[in-house]
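Colleague: need a structure here:
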Amino acid sequence: TKGFTKLFPKVKDEDRGKFSALSTKEIRTYLKWLGVTTIELLPVHAFFGHQKGRERTNYWGYETLSYFALENSYLKNGETDDFKRMVKAFHENGQEVILDVVYNHTIEGNHLGPTLCYRGIDNESYYTLNKTNKRFYFDSTGCGASFNLQNPNVLTLVMDSLRYFVQEMHVDGFRFDLAATLCREKTEFKYDCAFLKTLKQDDVLRQVKLIAEPWDVGNGGYQIGAFPPGIAEWNDRFRDVVRRFWRGDDRQVGEFASRIAGSSDIFGYNNKNLWSSINFITAHDGFCLRDLVSFEEKHNEANGENNQDGNNDNWSSNAGVEGLIASKTIKNKRLRRAKNLFSTLMLSFGTPMILSGDEVLNTQFGSNNPYAQDNVISYIAWDAIESEGYEFARFARTLIKLRQSLPIYKMTHFFKGQKSDKSPYKDLAWFTEKGGEFTASDWQDMSRKMLSMLAYDGADLIYIIYNGSAKKTAWKLPPVKKAKNWEILLDTSKTFKPEKLDESEEISVPAECIIAMKITR
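Modeller: As a prediction, the model looks like this:
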């Protein structure tokens, strides 16, 4: 809410950083122009970001105090109707609103934290206590104490809060922070836990969109793919392998193929659909897109923790120089890599999620953990956007519109890699640069950095080349029966100009680029 609107042009000063800013015509028009269909907000439950006596600001809002009150600093005059008007405005714009909700822990933290509410009312009911010493807490969140959803009264509190925001505030869904903690019973993750059972049986909540962050920091906390049908999940394996592939790492092609095809090895069971995978390259925690291609080291010094906080495994590359200041050659290489990352996201099967600001190449100045930065590190500096940022925004819009125009991306079922009855094509096939289908030895080639996919939904044939190598490559198009025309939909290199596109011809594919084509018959 705040980071997107604080410095947005043509927003009144009294609206900056508040829900009322998101309601403005200027912001809604921009998001509509970009092609965004759903807006997910970081926590809006009351969290009191600026607390007296605290060294750091709780900017992100992942320390909830009240699950029914809105964060007051986001309200223009303390009026709840600001939020309702914002949701209504987005709905009128044809867009949905999803809330990031934090039911796994609260603002009270561990035994050294303040007693503000739940601890003072009934400590043993609201929190999961340490089995051997009940003065302390069981903590699978990294934030002090796990909220105890095993207790039926605590579970009722959570369900009432969710229903309130659907029925009274009219939101369209939720993303559950550290969702594995919500599913722990006797400190262990349970697929059939009371939380998931209640959620899926609720007449109100089963009608809205539900997204899980499928892990926490406790033992057995990594549970990607373990949530039931109807609950989508953040796919960090997509994020990591796509970053590594475009960084030029070895041994990435096999998993890269699985992730861009929808991750059926993770989600393709138990009646789940292709939309179960929330694909993303960047999120609020971690590098933003521009920093991902500009920094190889995190720079979190502003947090006052001696740069010890934040993830060390970023799979980033700076193209030879650390930081934002670089030569034109390096900047062009970074721009190409950013386009490849964004294009991979938009051309992959599943549900794409974009970090706001990435579309204009906003920077966080190398910070990959700006949780405490209520300042320009976290704000999108709209007036400071450079020409390449505007170019990238137009590129991002084109990619989003392209995805929305292709019926194949509306599929709900997973690929099988087989021909259906009377179909001349497999629904999904992988080809090498020599024009033949991948063999076992091709998949096992550790140094391989390129592949292409041919996808078919019964109507459209889409062919996409991913060349992650640093060299221009001679490429033979695969044999496609009755192919009449190969239409270029995307070329991230902007240099691919073949004299002829025909399966009998060999084309030259530029280094580090994506080329997408639509085949007509």
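
Colleague: every contact and neighbour count from this point should use C-alpha atoms.
Modeller: OK.

Colleague: for the helix or strand encompassing residue 401, packing partners?
Modeller: Element membership of residue 401 [criterion: DSSP states H and E] is helix 387-405. Contact partners of helix 387-405 among helices and strands, from 3 or more C-alpha pairs under 8 Å, 6 or more residues apart in numbering; DSSP states H and E: helix 25-34, helix 328-347.

Colleague: for comparison, sequence B:
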Amino acid sequence: MRLGASVEADGVHFAVFSAHADRIELCLFDPAGIQESQRLPLPGRTEGGVHFGFVPDLAPGALYGLRAHGPFAPHEGHRFDASKLLVDPYATRLDRPFLYHPWLAAPPERRIDTAPLVPRAVVEDLSRDARPLPFAKPGFTYELPVRAFSQMRPDLPQRLRGTLAALAEPASLDHLTRLGVETVELMPLAAAIDERHLSALGLTNAWGYNPIPHGAPDPRLVPGGWPEVRRVVDALHARGIRVLLDVVLNHSGESDRYGPTLSYRGLDNKSYYAASPDDPDALVNDTGTGNTFALWREPVARMALDALKNWVEIGGIDGFRYDLGTVLGRTPEGFRPDAPLLQMIAADAVLKDRVHVAEPWDIGPGGYQVGAFPKPFLEWQDRFRDDIRRFWRGDAGTVSALATRLSGSPDLFDPKTRVPSDGVNFIDAHDGFTLRDLVSYETKHNGANGEGNRDGHGDNHSWNNGAEGLTRDPGILERRRRDVRALLATLFVARGNPMIVAGDELGRTQGGNNNAYAQDNETFWIDWPAADDELIAFTARLQRLRRALPSLSLDRFLTGETVEGEMDVVWLRADGGEMRPEDWADGNRALLGLRLAGGSEAALVYFNRGWQPLDIHVPEPASGRSVWLELLSDRPEAEPRPFDIGQVLTLGARSVAILREG
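Modeller: Predicted coordinates:
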């Protein structure tokens, strides 16, 4: 039985899961969504706890909500309250966005009808014939916050700024195409609500990681609903760009026991949420948001699976990035690679051939599961992020860690069953410093979030190049620009899928705020008028070079073994010789070079994190080959040119050089 509202020729069928409710009522509203015009009990009930009923002559466009009757017995895990209007977990469209109000969390004895405060679900008859692109690994991925991406873009129509529709405009598509983006990863689009403490602070959530429900686009981001999703996805597909969607299946925006009752809590708190075995009213908080979905239970896992299928079948989405993905594999015994939902995703006919990228951690016990996810899941690589930052910051003894990350992180993935493209490498993501701030701030500056600078990561492996934050010192500014280019070059020559955050390529700053979730304002929005066009061009050049030199992106771990008659990698010193054990053990070493075999061509890459230039003796090329100097990150304006092996390559301080042998 399909849950939610299903349009039929002579009316609409409604079905909703609740194993513990005494009865469920369907509430219909007038076309303006103001007056509750009818309240109809759902008469049918299956043994599995699905309540259902049919309303004849009802048509698409009808507005509805739900009310659930049952005991309000928190000590037993039940929080039924018929005064609370509830949003259908299977809603596909809402008539208005969520707005937090304290009355949404009022106890039942106050008998506050929350209908004026809750969005109405809209009955829709949706086509499910969208066609995602054929499966491919993500490649160069661009993490994109939809509202922040276009809110300050002057070359877009005002009415489209801050919406998904802005991505289908030529200015947006041209920028992505210029960069060579292969996959856009949209931050959450599902309808979400602000955390209760933000309302008191006069702040709003800019990220969208607080959803209710999971399969309905947020009216603020996608005012055109599903047709708009599909149109934008089609426009990106027409440019050859895949679309992943960041989904938050680990929790809902209802928070802890003191949070609002909007949907899941009111329908069946005991079924949907994981709770302490000793206190059914104490919700498990493996997510840090106040609640955690019990995704090992079949109805809850089915809700998550059906939401994913909506995004694929209706919207054409090519795959997903799973926020706090470890929760998807949690059971009462802890994380299991064979957990029910992970198996359901891998076996589902609609989902099995999509792209699935896990954020492989949460904050619960045993929550760090990098390398433990089963096929077909790819995984974010925070070890790449930290080790690359530590190398370029100048931490002692990090050359070996750099080599491991460049090799595709074989220490984290089983080389017998995994490949480098199972990892997504990044220097920064939405939750942390921007790339520019990483080299401009030693400490976080989150005072605007209203939490006394206690929020956000404290250990960022960041540095400021001589001054904290804003400065007019030309020397410091140049060092920061040089470091940003070196970090980007490192990302693009490593094995695996490279990912940047929208704005990295143009010098975006958040003023040192490394947890800008509460800054739906100029702090988080991308400042297009201040864009660094030279950095955009440099980023695009790195991607072109990565595509042109297969040795930079071959999908096999670097092992030092012979492949097709050549060693797949040779690690090099400045004098052209191979690295020796004592070289690897030198904690003060500032240089690492490597030669990457790649069929008819090879690549040579050198990293100098030191503050002084170094003279490099480039090894003799293979017989019949010549060498081209393709890129110097400290001289981004320099064009590729032939390189005479008899010459010495002077590698600038804090820079990367890429050469092609062919």
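
Colleague: so for the helix holding residue 401 of structure 1, what gets flagged as buried?
Modeller: Residues 389, 392-397, 399-401, 403 are the ones in helix 387-405 of structure 1 that count as buried (16 or more other C-alpha atoms under 10 Å).

Colleague: one more: stretch 579-592 of structure 2?
Modeller: 579, 583-584, 589-592.

Colleague: and for stretch 104-114 of structure 1?
Modeller: For stretch 104-114 of structure 1, by 16+ other C-alpha under 10 Å, it's 104-110.

Colleague: got it, and stretch 287-306 of structure 1?
Modeller: Those would be 287-300, 303, for stretch 287-306 of structure 1 by 16+ other C-alpha under 10 Å.

Colleague: before we move on, the earlier item: of the buried residues of stretch 579-592 of structure 2, closest to residue 29 of structure 2?
Modeller: residue 592 (67.2 Å; C-alpha to C-alpha).

Colleague: show me what contacts the corresponding residue of structure 1 for that closest one?
Modeller: In structure 1, residue 592 of structure 2 lines up with residue 451, judged by TM-score structural alignment. Shown in contact with residue 451 of structure 1 (C-alpha atoms under 8 Å, 6 or more residues apart in numbering): 253, 430-433, 465-467.

Colleague: residue in structure 2 paired with residue 19 of structure 1?
Modeller: So residue 19 of structure 1 corresponds to residue 164, using TM-score structural alignment.

Colleague: an error on my part: the question was meant for residue 230 of structure 1.
Modeller: Using TM-score structural alignment, residue 230 of structure 1 sits opposite residue 376 in structure 2.

Colleague: that match contacts residue 356, doesn't it?
Modeller: Yes - between residue 376 of structure 2 and residue 356 there is a contact at 6.6 Å, judged by C-alpha atoms under 8 Å.

Colleague: who has more neighbours out of those two?
Modeller: A direct count of neighbours by other C-alpha atoms under 10 Å for residue 376 of structure 2 and residue 356 places residue 356 higher, at 24 against 17.

Colleague: doesn't residue 321 make contact with the more buried one?
Modeller: Yes - the pair residue 356 of structure 2 / residue 321 is scored as a contact, 6.1 Å apart, by C-alpha under 8 Å.

Colleague: confirm residue 230 of structure 2 sits in a helix?
Modeller: Yes - secondary structure of residue 230 of structure 2 (DSSP: H, G, I helix; E, B strand; the rest coil): part of a helix.

Colleague: quick one: secondary structure of the match of residue 592 of structure 2?
Modeller: Residue 451 of structure 1 - assigned by three-state DSSP - is strand.
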